[in-house]
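In: here is a sequence together with a model predicted from it:
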Amino acid sequence: MHVFKHIHFADTNRSGQALANGGQGYFPADIRRLYNIPNDLTGAGQTIGIVEFSSGYSLQDATLFWKMHGITPPQVAFVSIDGTRNDGGMREDDEEASLDLQWAGAIAPGAQFVIYEANAGETYAEFEAAMLHALNYILNDNQYRPSVLSISYGDGEDSFDAGALQSMADIIQKLDERGVTVCIASGDQGAYGLHNPYGPYSRHADAPATSPHAVAVGGTHLYAHGGECAWTYLGPQHGGASGGGFSDIFPKPSWQTAVPGHARGVPDLALNADPDSGYQMVFQGQPTIVGGTSVACPVFAAMIALANERRASLGRKPLSSLPQVLYSYSSQLGFRDIVVGDNTYNGVIGYEAKPGWDAVTGFGSVDATTFIETLANDIP
C-alpha cells in the first residue's frame, strides 16, 4: 500500500526549462528567501515530531544534506511506536522519512526532532490502526512533548473506515488542545484524491488531512521570482496535483466561514510542492529532486516551530487552535493569495484557484515573516 506523498521528475520541468540551481532543485536558502523566512529564528527550544510509516531514515543522508547547505545538524531522536527498527534508510519507502527530516531540519535547525516510526501494514485497515496507535502514543508522550507534528501520509476518505477517521480526528483535537499543532499533507492526487488510479472517478478529499483540528497543507508551483500558481498537471495520471476538496465525513467547522457549503474544506494553505519547482534532497548518498505535499507539510511545520520560538521569547505558550486562527485572522497573516490553476487530476475535474479561500491552495502560501510575527504577537 502506497500512502506516502512525494514524486520525482527529471532535472527539467514540463516546459523544458531547467530547474533551480542548474537543475539541482531549490536549496534551503532559496525557500527561505522566497517565503521570507526570518533568519533570526531557528526553532530553538522547540520539539518537532514527524510521524513516519516506513522502515526508518538515514541520518547520514540528512547530515550530508545539511552540511551541503551550511546548516548545523539538529538533534534527532528515534522512537519506535510498535517495535519497527530504523534500518538507516535502506529501502525505497524510507525516502519519505529522510525527506521530511531533511527539510524540516533545514528550516528549523535549532529544534529537536523526534521521528515517530510505525509499520503501515499492507492494508488500509492496518494503516488506520498504525495511525491511531501513533497518535495515541504521541498524545501520551511525556518525554519529548512536541509542540508541532508533521504527517505526510494519507489517501482519499473513501479508503478508510469512517469510524477510524473520527477516532483520528478526536485524538488530533486533543493534541491541538494541548498545544500540539498537527500539520497533514493534503495529498498529491488533486481533487481525485486516490492513489488507486482506477476509480471511482469522482472527487475525494484526503484523510486524515480532513480532520477539522489539523492544518491541511496543499501544494503550489513556486517560480524563481517568487510568484506562485496552483500545483496542477493535466497530463498522465502520475503527474500529481494539489489535494483539495470537501469532506464526506466531517461537517464544516464553525470557523471555516470563508468556505462554501456545509463540509470541512481542505487545504487550509499551501506551499511549493510541484516537482517542476522541486526541492533538492539526498537519498542513499545521492542528491535528487522531489516534490509533493509531503515536503510542503514539514516545511510548514518548521515554520510553526519558528512561531512558537518567537512566542516563547515573549513569554507565551505554544500555539493552539491554529486551524481556527488561520480563518479568524486570515486578513492579518500575510497569506499570498493564489488565483491561477486548478487541481484537475486523473480525468476528474478539480476546483479552481480563485481570490480568497479555495479547495486547491486554501488561503494560499505565506510571507513567513508576517505570518510568524502575527502568530507571535497578536494571538493569545
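Out: Perfect, thanks for sending it.

In: going forward, measure contacts between C-alpha atoms and count neighbours the same way
Out: Noted.

In: where is the longest helix in the chain?
Out: Longest helix in the chain, counting residues (DSSP state H): helix 293-313.

In: check which residues of that one are buried.
Out: Neighbour counts over helix 293-313 (16 or more other C-alpha atoms under 10 Å) mark 293-312 as buried.

In: structure two is appended below for comparative analysis:
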Amino acid sequence: MSTRYDIFFRLYNIGAPTNLLTNSPAEPLMKNFASPYTYINPFATNANLNPSFPPQMFNGSQLLSLYNVESVPVASGKKQVKIAIIIAFTYPGLLADLKTYWQNNINFGPNSTPPKVNVYTMPGATFNAGWAQEECLDLQMVCTMNPNANIWVVEAKSDLVSDLIAAVDYATGTLQADVLSISWGLNDSTGFLSYNNRFTNTNICYCAASGDSNNASWPSVMSNCISVGGTTLLWTPNISTPRTEYTWNSAGCGYATSVFQPTYQQNIIGIERTMRAIPDVSMVANQNTGVYIVYKGTWYSFGGTSVAAPLFAGILSLANQQRFNAGKGALTTVYSKTPNVSVPASYVPPPNNVQQYLYKTIYPSSKYANDFYDVAIGSNKGSVAGNSNVLTTYNAGAKYDLTTGLGSPNCKNLCNDLLSL
C-alpha cells in the first residue's frame, strides 16, 4: 500500500487545516501534525518582558526551564549523537528561519550561533507550504533541546509513504542516525504492516507523534517506536505551583488496530486491552499553549504533537549523548527485529530498549516521581482496541493513563536514569 501521510501540527492564522493535503486516487496522502495558531510579534508579546503575565505560548528558553533540560556537550574524544528529522518536500528558507528563531531576544540572543544543520534532499523534492511549516517547527524544536547534536534534516521527495520510508532508510542506513524524529502519520491500519520492518535497527530510537485527531496513528503505534502524545502546558508565575499540565483533547491516543500489546505494557494498570496502547509519553501540544516558531521570516505560534515529538526526540538525543560521554552504547526503541511476528509473554526486548526501562524499571519505582510530571487532570477521546476509527472517552488519572501515557518528562532526571540502562 502506498500512502501519503498526515503531518501533525496546527496553525490557525494562515488558514491551514489539520489535514493539509487531499487524497490521491492512486496513492493516499499522509498528514503532518502541526497546527498554526496566530501571527506573533515576539518583541510585543514576549512573556519574559513582563514576568507576572502568564504566557500562552512558549519560547525556547521557557521550554528548557519547564521541562528541566540541561545542555549536554560532547565530551572530548567521544561520539557526537546524530539526530535525523524525517520530513516531506523541501524548503530552501529552512536555515534562514532557524537563524531568525535562534538569534531573537526571546530565545538565545543576537550574539548566539545557531546550531549547524545538515540537509539532505531526496532527488525530485519540491516545495510544499504545509510541510515547510512542519519542517521549520521540527527543526527549531530539536535545535532548542539539543543544539550540540549532529542534526540532519532528510527531505523526502514527497509525502507518499514510499518516499517517506525511503527517507527513513537513508537516515538509518546511510546516515546511521541515533534518533529519528517523525511528526507525520495516518490512522492505524493493518495495511501498514509491510513497512514495520523498516523500523528495526537496534541502535536507533524512533520517536513518532501520536497524531492530532484523537485516533491512534501509524507509525506511532508500532512497538518499535516511542509514541509521543500531547498536553496542555500552563505556567502561572508567582504561585506555589507555577507549572501545570493537563490533557489535550485532540491528541492521538488509545489502542492500535494493527499491533498487539508488547510485553513492556503487560500488567500496567490502565491498559485494559490486548493491543498496543499509545501514547507512551506526552509533551506540550495544545495550540492554545503552543510554541513560537519562525516560518518565512515571520513569527507564528504552533501546536500539535508535531511540537511534542521533536522535543522528546531531542531529549532522547541528550540521553544518548550522556551515554556516549560515559563510554556506553546507544539507546533503542526497537522492541523486536521481527515486528509482525507474535512473541511469547516471556519475551524480553533488547537490553538497551527505552520502553522496557520506562515501563518496567522507572514506572514501578520511586524514580517515576523524579523522571515524569504526572498529567492527572482532563480527558481525551481515543481509539478503541482493534478499530482506530471508533473513538471513546478516556480519563486522566494518577500515574499511567491512556490520555498522556506515563506523563511528560523531567528531562535532566530522566536522562540521568537512562544513563544507568
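Out: Nice, I can see it. What you are looking at is a predicted structure, and each value in this text was computed from that prediction instead of being measured.

In: still on that earlier bit, the longest helix of structure 1 maps to which residues in structure 2?
Out: The aligned range for helix 293-313 of structure 1 in structure 2 is 305-325, by TM-score structural alignment.

In: and the matching stretch, how far from structure 1 on average?
Out: In this overlay with structure 1, the average offset of stretch 305-325 of structure 2 from its partner residues is 0.8 Å by mean C-alpha distance after the TM-score superposition for structure 1.

In: just give me how far the longest helix of structure 1 sits from the chain centre.
Out: Centroid separation for helix 293-313 of structure 1 versus its chain: 10 Å, with C-alpha atoms, centre = their mean, to the nearest Å.

In: could you list every helix and strand in contact with it?
Out: Where contact means 3 or more C-alpha pairs under 8 Å, 6 or more residues apart in numbering; DSSP states H and E, helix 293-313 of structure 1 is packed against strand 47-52, helix 95-107, strand 148-151, strand 181-185, strand 215-222, strand 269-272, helix 368-377.

In: what's the following helix or strand after that helix?
Out: Remark: after helix 293-313 of structure 1, the chain's next helix or strand is helix 322-328, criterion DSSP states H and E.

In: continuing past that next one, what's the next helix or strand?
Out: Criterion used, DSSP H and E; the element after helix 322-328 of structure 1 is strand 335-336.

In: could you tell me where that following strand falls in structure 2?
Out: The aligned range for strand 335-336 of structure 1 is 372-373, by TM-score structural alignment.

In: equivalent analysis for stretch 272-283 of structure 1, please.
Out: Stretch 272-283 of structure 1 covers residues 284-295 of structure 2 once aligned (TM-score structural alignment).

In: between the two ends of that stretch, how far is it?
Out: One end of stretch 284-295 of structure 2 to the other measures 20 Å (C-alpha to C-alpha, to the nearest Å).

In: same question for stretch 136-155 of structure 1.
Out: 20 Å.

In: in it, what's buried?
Out: 136, 138-139, 144-155.

In: disregarding flanking residues, what is the spatial nearest neighbour of residue 211 of structure 2?
Out: Spatial nearest neighbour of residue 211 of structure 2, chain neighbours left out: residue 252 (4.5 Å); criterion: C-alpha to C-alpha, 6 or more residues apart in numbering.

In: the one you found -> structure 1?
Out: By TM-score structural alignment, residue 252 of structure 2 lines up with residue 243 in structure 1.

In: that match in helix, strand or coil?
Out: coil (DSSP: H, G, I helix; E, B strand; the rest coil).
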